[in-house]
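Trainee: this one's structure only:
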């Protein structure tokens, strides 16, 4: 995937003040519907049965308009280190934090939807320069998916998970990381699986919170917990995945609302943070309002509500059923995630699972919900196995967790 525009350039985020003024004016002029018809005195998840409750939305819209400071997050991104490069004709934005440690391992983190690089903002520094010298350190790279954030919006079809995975290998090579470990959740987990399956000479090992089995597997022999996971995932796709069907079939239609209305965008994304996180009645129990608004504001200012939705159109059900992952794989299944893959199913695709984790807390956004739960595998140095000379086939130290 060679490209003459291979220079990596420093990038600085700075939204025009006029765009922030326009956002606040739109929030002030928002037209809201009547309240949901569920019992407004209800507690817990029942309050969200019809979607984002009006009272909750009014409160966060007011905070967004009067108190939230986007410049704080812009500064955080700049301190981590932001860059742009062009791959296959598309501008790709990424965060890059090199570790001060000489023994650091290159680490690629890939986000999904409805999030962005915001997903990993809280964990980059700890991964790059951990306080405990016994903890592995990483050179951290966090790209924005095509059509997300400060990456360019594709003008043609084709930027699905396979092409994105190939682009990530090109990106890491440009940074001098011919071999690396990778982590992802949601679409980032799918892309991480593709990376490991398609590019094993570059990927030492992976960790994912989104393991995907192969089609047609039976529930025979599963434990009661594993059956509950499988049935819960099936229930999710049958009854709670209308957003995915919409974005996989008509992303342009919903895109008009997501780009034109900040309140519409907020509600569309907030609904998923609420349903998919490990909380009782509000995503703000584990994720701060500012973190949620960092993410939503990034979508708003970059006008990527429609282009980000298209990842479903490009990639929904596109994972090759024959794809197998032979590199060492660590998998974590969080208790409140919406898709949980039984280990016997995961083993059909991931052929060398070196660590399987089932934490007691956390949902779909663990690095935002429980950012201190950074876990690592064995601390031994990478070891080489028999294979092509000079090719790192396995890395014991890559069985890490990004919680």
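Mentor: Yes, it's here. Note that the structure is predicted; figures quoted are calculated from it, not measured. Numbers count the residues shown, from 1 in each chain.
Trainee: alpha carbons only for contacts and neighbour counts from here, please
Mentor: Will do.
Trainee: the closest residue to residue 217 other than its chain neighbours: helix or strand, and which one exactly?
Mentor: Ranked by C-alpha to C-alpha, 6 or more residues apart in numbering and with sequence neighbours excluded, the top spatial neighbour of residue 217 is residue 345, at 6.9 Å. Using DSSP states H and E, the element containing residue 345 is helix 343-346.
Trainee: go through that helix and flag the buried ones.
Mentor: Within helix 343-346, the residues scored as buried using 16 or more other C-alpha atoms under 10 Å are 343-346.
Trainee: hmm, who's touching stretch 259-277?
Mentor: The contact list for stretch 259-277 (C-alpha atoms under 8 Å, 6 or more residues apart in numbering) reads 23, 26-27, 30, 51-52, 57, 61, 114, 257-258, 281-283, 286, 292, 296, 300, 303-306, 336-338, 362-365, 369.
Trainee: same thing but at 6 Å, please
Mentor: Stretch 259-277 is contacted from outside by 52, 114, 258, 282-283, 303, 305, 337, 363-364, using C-alpha atoms under 6 Å, 6 or more residues apart in numbering.
Trainee: dump those into TSV; add distance to residue 120 and secondary structure as well.
Mentor: As requested, the contacts of stretch 259-277 are arranged in TSV below (distance: C-alpha to C-alpha, whole Å; DSSP: H, G, I helix; E, B strand; the rest coil):
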residue	distance to residue 120	secondary structure
52	25	coil
114	13	coil
258	23	helix
282	21	coil
283	17	helix
303	21	coil
305	20	helix
337	17	coil
363	15	coil
364	13	coil
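Trainee: comparison target, given below:
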């Protein structure tokens, strides 16, 4: 385990600015964001990224958190109270470890925030990047690298799914699981699908038909789109902010949830690490995932408020997990809930950990 500090070379930043100021922007195909990233907003953000954003200040803020690498795995490790089980906070796509930092600031226990394999400073493993493989990497980090005997896991999106696998693969070490997307069962064979469940599944399918273009591209032609995004920072920005706006609980106003410095910090991290392509690997490898067994450890759900998932029936989570201790639907905070509503999540996570531990 080696200490790690973020230090982007100045020539990388100079090259980035040169590319930004020479960006060629597309004409809009539809008003505003109706056809994807709004070209007018993108132009404004790119101008700020090139001429107003202070990366070195952002770098200094990030380096205030103790960071390490071990076996190619990057993580933040904040020590606070070793007498209680720690918590692992796992992000998703197109996110990064910084999504979990506001939540980290509010917790009183030891906190571990890994970068997903293939994201930013974490290397890809030498095997398919399934949810189970991510879980195994995280468990090795928590037990072998850091020496914890028991721990809690929290996450959403990919991180939440990997945390679900942690709970099924290592039920004796995982004290509890807290997720922002209610877990899905491997199948619906145990009991007939209810009308509420069917309505949700139908609505989710309709939303996916509208929203899943990005996923199909990254699942089937990741190297093609990665070649464009790795060469154009404006293209990278468009690809990422489109999802931050769509999936967050921002009411169409992206900067009501993510200010420009935060957006530019995320974008610079992806750019400087050249990791947008490797972040797609878990999409390419998704068909290699196997059905996850039922979750038997204590579970808490704080349901996110985002398109396609906000009407998730609690009964589906009960099909997937046998011991749901806590379930709430706050009606605010989207796909990046830990960042959008860190105090809400801190309160719910704290209550869950205290009740279980």
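Mentor: Perfect, I can see it now. These numbers come from a predicted model, not from an experiment.
Trainee: got a TM-score for the two of them?
Mentor: Overlay of the two chains. TM-score (TM-score structural alignment, normalised by the length of the second structure): 0.92; 352 aligned residues with a C-alpha RMSD of 2.1 Å.
Trainee: ok, back up a step: mean deviation (superposed) between the helix holding residue 345 of the first structure and the second structure, please.
Mentor: If you overlay the two and look at helix 343-346 of the first structure, the average distance to its match in the second structure is 1.2 Å (mean C-alpha distance after the TM-score superposition for the first structure).
Trainee: read off where that helix ends up in the second structure.
Mentor: Helix 343-346 of the first structure corresponds to residues 314-317 in the second structure, going by TM-score structural alignment.
Trainee: and residue 168 of the second structure, what does it touch?
Mentor: Contacts of residue 168 of the second structure (C-alpha under 6 Å, 6+ apart): residue 295.
Trainee: redo that, cut-off 8 Å
Mentor: 292-297.
Trainee: how about residue 333 of the first structure, what's its partner in the second structure?
Mentor: That one, residue 333 of the first structure, aligns with residue 303 by TM-score structural alignment.
Trainee: how close does its match get to residue 281 of the second structure?
Mentor: 27 Å (C-alpha to C-alpha, to the nearest Å).
Trainee: looking at those two, which is more packed in?
Mentor: residue 303 (27 against 21; other C-alpha atoms under 10 Å).
Trainee: tell me how far the more buried one lies from residue 134 of the second structure.
Mentor: Distance of residue 303 of the second structure to residue 134 of the second structure, computed by C-alpha to C-alpha: 23 Å.
Trainee: so residue 2 of the second structure sits against residue 70, correct?
Mentor: Yes: at 6.4 Å, residue 2 of the second structure counts as touching residue 70 under the criterion of C-alpha atoms under 8 Å.
Trainee: OK, contacts around the residue nearest the centre of the first structure?
Mentor: In the first structure, the centroid-proximal residue (C-alpha atoms, centre = their mean) is residue 111; its distance is 2.2 Å. Listed by C-alpha under 8 Å, 6+ apart, the contact partners of residue 111 of the first structure are 117, 119-120, 142, 144-145, 184-189.
Trainee: secondary structure class for the most far-flung residue of the second structure relative to its centre?
Mentor: Distance from the centre of the second structure peaks at residue 192, with 32.3 Å (C-alpha atoms, centre = their mean). For residue 192 of the second structure, the assignment made with DSSP: H, G, I helix; E, B strand; the rest coil gives coil.
Trainee: tell me the counterpart of residue 128 of the second structure in the first structure.
Mentor: Alignment note (TM-score structural alignment): residue 128 of the second structure maps to residue 158 of the first structure.
Trainee: its match and residue 314 touch, don't they?
Mentor: Yes: counting by C-alpha under 8 Å, residue 158 of the first structure does reach residue 314; the two are 6.6 Å apart.
Trainee: show me which of those two is the more surrounded one.
Mentor: Neighbours per residue (other C-alpha under 10 Å) separate residue 158 of the first structure from residue 314, with residue 314 holding more: 18 against 14.
Trainee: just the buried positions in the longest helix seen in the second structure, please.
Mentor: Taking DSSP state H as the criterion, the second structure has its longest helix at helix 195-211. Neighbour-count burial for helix 195-211 of the second structure, with 16+ other C-alpha under 10 Å as criterion, is recorded at 197, 200-201, 203-204.
Trainee: what span of the first structure is the helix or strand just after that helix aligned with?
Mentor: The C-terminal neighbour of helix 195-211 of the second structure among helices and strands, as given by DSSP H and E, is helix 213-220. Alignment of helix 213-220 of the second structure against the first structure: residues 242-249, by TM-score structural alignment.
Trainee: just stretch 91-104 of the second structure next, same as before
Mentor: By TM-score structural alignment, stretch 91-104 of the second structure lines up with residues 111-124 in the first structure.
Trainee: quick one, strands of the stretch 101-250 of the second structure?
Mentor: Counting by DSSP state E, counting those that start in this stretch, the stretch 101-250 of the second structure has these strands, from start to end: 111-114, 151-155, 174-179.
Trainee: format those strands as a markdown table; extra columns: mean neighbour count and distance to residue 83 of the second structure.
Mentor: Shown next, in a markdown table, are the strands of the stretch 101-250 of the second structure (neighbours: other C-alpha atoms under 10 Å; distance: least, C-alpha to C-alpha, whole Å):
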| stretch | mean neighbour count | distance to residue 83 of the second structure |
| --- | --- | --- |
| strand 111-114 | 26 | 13 |
| strand 151-155 | 26 | 12 |
| strand 174-179 | 27 | 14 |
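Trainee: how far off centre is stretch 96-105 of the first structure?
Mentor: Distance of stretch 96-105 of the first structure from its chain centroid, counting by C-alpha atoms, centre = their mean, to the nearest Å, is 22 Å.
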